[in-house]
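**Q** I would like the atomic coordinates for the input below:
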Amino acid sequence: MARTVNEEKRLERRKRILEEAVVLFAENGYSNTTTALIAKKIGVTSGTIFQYFPSKEALFHATVLEPLEDIQKKSLASLQQNGTPAELIKNMVEEQFNHIYSYSNELRLVQSVLGQRIRFPELTQKVLDSIKIMTDTIEAVYAKGQSMGEFSPGFSPAMISRSYISFLNGVALTLGEDIVHHPEWENLKGHAYYLFAPSQHRAK
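**A** Prediction:
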């Protein structure tokens, strides 16, 4: 029992370190964020940080990749349910737009990494691989929807999937936490869905 309690405390502390690191890395950048600063914000010593992450670089990688994995898992789940391609795409848009404001700092970190590909080559590749899994899945669902007459046949599935991910990231980075209070919030979700050009007689 004690071991279980200790493990829960350990996981909770690791989560707290990661959450604070995400904010500080997003606000200050990699170079200007030290483990000492992160530790001070949490109220622990720098040595405590290294009990969970072997280096600052390892911590930075975790702040980028772990939230991205979480986003991907939720998004893929929405595309793997029962339903027509149009219904699945609509579910995905709803899922992503209902939670995207929670990941504004995480998406800023992703953009930061992609903007420094020479500095973070290994991390950049992992981010690109994650994005590709998402766009490939959307592409396959969209192509199936085209074959069923649910989406306009005049668009490239690859282009549509990448345009949508770009739009999603842009909305999150532009509006951040204010997104849910934006007067055009519901319309933004509608615009996101219509990037897929659903056939008018099938769209609901």
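**Q** contacts and neighbour counts: CA atoms only from here.
**A** OK.
**Q** Gln72 and Ala21: what is the separation?
**A** Shown here: Gln72 relative to Ala21, a distance of 21 Å by Cα to Cα, to the nearest Å.
**Q** Between the two, which has more neighbouring residues?
**A** Between Gln72 and Ala21, counted using other Cα atoms under 10 Å, Ala21 has the larger neighbour count: 26 against 17.
**Q** so which strand or helix has the more buried one?
**A** Element membership for Ala21, per DSSP states H and E: helix 2-28.
**Q** which other helices and strands contact that helix?
**A** Secondary-structure packing of helix 2-28 (3 or more Cα pairs under 8 Å, 6 or more residues apart in numbering; DSSP states H and E): helix 35-42, helix 56-78, helix 104-114.
**Q** Okay, angle between the next helix or strand after the last one and helix 104-114 too, please.
**A** Pointing back at helix 104-114 there. Next along the chain after helix 104-114, taking DSSP H and E as the criterion, comes helix 121-147. Helix 121-147 runs at 110 degrees relative to helix 104-114, counting by axes from the mean of the first three to the mean of the last three Cα atoms, to 10 degrees.
**Q** From the contact counts, what lies against helix 121-147?
**A** Packing contacts for helix 121-147, counted by 3+ Cα pairs under 8 Å, 6+ apart, involve helix 56-78, helix 85-99, helix 104-114, helix 157-175.
**Q** Next, the second sequence, to be compared with the first:
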Amino acid sequence: MPTPRSLVDKFCPVRSKRERRKEARPGELLAAALDLFVEKGFAATRSEEVAARAGVSKGTLFLYFPSKEELFKAVIMENLGGRFTEWNAEFEAFEGTTAEMLRYCMNVWWERVGLTKASGLTKLMMSEGGNFPDLAEFYREQVVRPGHDLLRRILQRGIDRGEFAPVDIDHAIYSVIAPMVFLMLWKHSAMVCVDGESALDPEKFLATQAETVLYGLSVRPGDKA
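**A** Alright, predicted model coming up:
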């Protein structure tokens, strides 16, 4: 027996298409906004450009997001800030050593953020945040602080379990953050921050950085010369 939804699709195809289009609009608008913000920056992106790329009118855009600032905040939450619930749940469920957790954290960040267009949002905030203090504070509140808190939990776990030496955690977290920020700048700045004669493999780079954070550069007992 046909369902009500299938009957609508059959006898009112225009209406059903319009309804499906309406349901898809917020996601399409956020995707279009992410593309343009990363390509052009916040200041240079116009709301009508976002609407045009998403295939809707500017008025439709403002039905969902009343200003460009609110649209940008929604993009931040969709791609970065809204993911910390998931990441903290993974922290709670992780059963390996803390060294394994730290490696996993860095690799997952690259797979889920660094490799995606969303990594350009950090570069954008670094270059334009000073001109938009309200957006900069929003980014700090929704992305930077939760990220730092998660890394603190990881390092504190290692110390509490006797796996890591006691360290100044508030400063040690930047040893983990720095290589990830470097990769975002490398990716979104025409790769000018590396020697053009040598290729940079992001996975190998993060693996090397993780080992350096965990063990330093000193020769360890048992290492082969």
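**Q** Could I get the TM-score for this pair?
**A** Once superposed, chain against chain, the TM-score is 0.77 (TM-score structural alignment, normalised by the length of structure 1); 195 aligned residues with a Cα RMSD of 3.1 Å.
**Q** circling back: point out the most buried one among the helices and strands packed on helix 121-147 of structure 1.
**A** Highest mean neighbour count among those (mean count of other Cα atoms under 10 Å): helix 104-114, with a mean of 21.
**Q** so who does Gln81 of structure 1 touch?
**A** Gln81 of structure 1 makes contacts with Leu88, as judged by Cα atoms under 8 Å, 6 or more residues apart in numbering.
**Q** That one matches what in structure 2?
**A** By TM-score structural alignment, Gln81 of structure 1 lines up with Ala93 in structure 2.
**Q** and what of Lys15 of structure 1?
**A** Lys15 of structure 1 maps onto Gly27 in structure 2, by TM-score structural alignment.
**Q** Also Gly190 of structure 1?
**A** Checking TM-score structural alignment: Gly190 of structure 1 goes with Ala207.
**Q** excluding its backbone neighbours, what's nearest that match?
**A** Of all residues not flanking Ala207 of structure 2 in the chain, Arg103 sits nearest, at 7.2 Å (Cα to Cα, 6 or more residues apart in numbering).
**Q** Against Thr124 of structure 1, how distant is the aligned partner of the one you found in structure 1?
**A** Per TM-score structural alignment, the equivalent position to Arg103 of structure 2 in structure 1 is Lys90. Relative to Thr124 of structure 1, Lys90 of structure 1 is positioned 29 Å away (Cα to Cα).
**Q** ok, now Lys73 of structure 1?
**A** 19 Å.
**Q** Same check on Gly145 of structure 1?
**A** Per Cα to Cα, Gly145 of structure 1 is found 31 Å from Thr124 of structure 1.
**Q** repeat for Ala36 of structure 1
**A** 25 Å.
**Q** Tell me which of these two has more neighbours.
**A** Shown here are Ala36 of structure 1 and Thr124; by other Cα under 10 Å, Thr124 has more neighbours (22 against 14).
**Q** just the angle between the helix holding Ala21 of structure 1 and helix 56-78, please?
**A** If you take the same axes, to 10 degrees, helix 2-28 of structure 1 sits at 100 degrees to helix 56-78.
**Q** Same question for helix 2-28 of structure 1: list its buried residues.
**A** 13-14, 17-26 (16 or more other Cα atoms under 10 Å).
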